[in-house]
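**Student:** Any chance you could fold what I've pasted below:
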Amino acid sequence: MPDNPALGYVPGQSLIRNRPRLSAPIVPWVAQGERYPFPWRGGPFRLTQGPGGSYSHQDVRSRYAMDIAMPEGTPIIAARAGRVLDLENSQSGAWPSPSGNFVRVLHSDASTGVYLHLSRGSVRVQVGQQVKLGSVLGLSGNTGHSNGPHLHFVVQRNSGLGWVSIPFQFNQPLQGLPNFALGR
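**Tutor:** Next up, the predicted model:
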């Protein structure tokens, strides 16, 4: 029974019952004008999960994300210039955040590039800092909900209700990495 019937819920109760799963992409906005260079140095590395992946890329935040397996300590670089909007740098394991350590960069078109699962203490930028294409953001790691060292890279926009992943393209092919704008 609610503490206050006018509220209709008990304070502290979760208001989100189920996370929506989309059966088809609903993306009215696409990062079409920019092609992204690979956001890492080194390689070649292996794609372990792409858009709509069976492990964790089904929700609106990560539908078009990619996971690239790479050794811990691989330099992660800005795929586009922008301003650091948010970051985490102190997580050492799987908890408290499934994203682990990350950097979110706001681009000139209001999209953001998000680089997740970075090594603890490796983030080399600060919130509000301007970064250039190719600036080192941090080092790859295995923090958050991760099944091995990798970079989780996603381009998102703010829908007004939260972050939504959007299709994007890389500016070069790499041994079968998919064209993410086509969802392959």
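
**Student:** from here on, contacts and neighbour counts on C-alpha atoms
**Tutor:** OK.

**Student:** tell me the SS of L87?
**Tutor:** strand (DSSP: H, G, I helix; E, B strand; the rest coil).

**Student:** Please report how far the closest residue to it other than its chain neighbours lies from M66.
**Tutor:** Distances taken as C-alpha to C-alpha, 6 or more residues apart in numbering place V103 nearest to L87, at 4.4 Å, with adjacent residues excluded. Using C-alpha to C-alpha, to the nearest Å, we find V103 at a distance of 15 Å from M66.

**Student:** Same question for Q130.
**Tutor:** For Q130, the distance to M66 - C-alpha to C-alpha - is 24 Å.

**Student:** I76 touches H152, doesn't it?
**Tutor:** No - I76 is beyond contact range of H152, at 10.7 Å (criterion: C-alpha atoms under 8 Å).

**Student:** compare with the first, here's sequence two:
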Amino acid sequence: MIIGTAAATTQSSTVSVELVNGECSLDMWTYGNHNSIISGFESYFSSSVKGGIWTNSDGRLAVLTENGYMKITTEYPTDCFCIVFASDRNDGYARVVLDGKRIWTGDTWANVNTGQNIDAQKITSLKITGLENTVHTIKIKNLNVRDECHDGHVTIYKYGYNCPEDTEIPEFPTIALPVAAILGLAFIFQRKEK
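**Tutor:** Model (predicted):
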């Protein structure tokens, strides 16, 4: 089920942003709190946080401070990125800025009691596709809008890139023809040596 979508045009492509229920399938990903639990892909990202945070050993990291943010830079080129939010009644409005341009603002609040483990959290994913295939910098900012429903935190559970559903797999001839050519050349050179 799609919760919200947006689109932004850049110089060479149209970026599509979609908030969906559940987790994105990711090739390379890490936890928001990768200091306590690791995925093995931490070297594919660099990250920093400005402002107060709350962390959990299950991988969650919440940005608590108004205008605080998590800044992530991909170490390798990609044409997609995904942020997985884990939300409860402590969460609120977030803004995502990609390469200096605001691409999404939305509510991450969920009607889930605070203090619950990760299995009880509302999991949503912000899928960003259609990016130029280069390195990117992403800021996940806490807007800290407080009202009767929102406490103003933004909880990042995971993030990553190169979503499998957006990665094209070369067709068989694209792989087979170069391999056959190399094998043929090896056979010819082997015959010449004899």
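
**Student:** So after superposing, what's the score?
**Tutor:** TM-score for the superposed pair, counting by TM-score structural alignment, normalised by the length of structure 1: 0.31. Supporting figures: 95 aligned residues with a C-alpha RMSD of 5.4 Å.

**Student:** And the residue nearest to L87 of structure 1, which helix or strand is it part of?
**Tutor:** strand 101-106 (DSSP states H and E).

**Student:** so what does the following helix or strand past that strand touch, helix or strand wise?
**Tutor:** Where DSSP H and E defines the elements, the next helix or strand beyond strand 101-106 of structure 1 is strand 112-118. Contact analysis of strand 112-118 of structure 1 by 3 or more C-alpha pairs under 8 Å, 6 or more residues apart in numbering; DSSP states H and E lists strand 101-106, strand 150-158 as its packing neighbours.

**Student:** report the angle between the axes of strand 112-118 of structure 1 and strand 150-158?
**Tutor:** 150 degrees (axes from the mean of the first three to the mean of the last three C-alpha atoms, to 10 degrees).

**Student:** Tell me what angle strand 112-118 of structure 1 forms with strand 101-106.
**Tutor:** 170 degrees.

**Student:** Past strand 112-118 of structure 1, which element shows up next along the chain?
**Tutor:** Trace forward from strand 112-118 of structure 1 with DSSP H and E and the next one is strand 130-131.

**Student:** That next one - contacts with which helices or strands?
**Tutor:** Counting by 3+ C-alpha pairs under 8 Å, 6+ apart, strand 130-131 of structure 1 packs on strand 82-88.

**Student:** Report the buried residues of the strand it packs on.
**Tutor:** 82-85, 87-88 (16 or more other C-alpha atoms under 10 Å).

**Student:** Against Q169 of structure 1, how distant is the residue nearest to L87 of structure 1?
**Tutor:** In terms of C-alpha to C-alpha, V103 of structure 1 sits 20 Å off from Q169 of structure 1.

**Student:** same thing with T48 of structure 1?
**Tutor:** 17 Å.

**Student:** Let me know the secondary structure of L183 of structure 2.
**Tutor:** helix.

**Student:** Report the contact partners of it.
**Tutor:** By C-alpha atoms under 8 Å, 6 or more residues apart in numbering, no residues touch L183 of structure 2.

**Student:** let's see 10 Å
**Tutor:** Neighbour list for L183 of structure 2: 177, 189 [criterion: C-alpha atoms under 10 Å, 6 or more residues apart in numbering].

**Student:** Which parts of structure 2 are helices?
**Tutor:** 172-193 (DSSP state H).

**Student:** what ranges do the strands span in it?
**Tutor:** In structure 2, the strands defined using DSSP state E lie at 2-9, 14-21, 28-31, 45-50, 53-55, 61-63, 69-74, 78-87, 93-98, 101-107, 122-134, 137-142, 154-161.

**Student:** For the longest one, enumerate the helices and strands it packs against.
**Tutor:** Spelled out, that is strand 122-134 of structure 2. strand 2-9, strand 14-21, strand 78-87, strand 93-98, strand 101-107, strand 154-161 (3 or more C-alpha pairs under 10 Å, 6 or more residues apart in numbering; DSSP states H and E).

**Student:** Return the most buried member of the ones you listed.
**Tutor:** strand 154-161 (a mean of 27; mean count of other C-alpha atoms under 10 Å).

**Student:** do you know which of the helices and strands packed on strand 122-134 of structure 2 lies nearest F45 of structure 2?
**Tutor:** strand 154-161 (8.4 Å; C-alpha to C-alpha).

**Student:** what angle do that closest one and strand 78-87 make?
**Tutor:** Using the same axes, to 10 degrees: strand 154-161 of structure 2 against strand 78-87 is 150 degrees.
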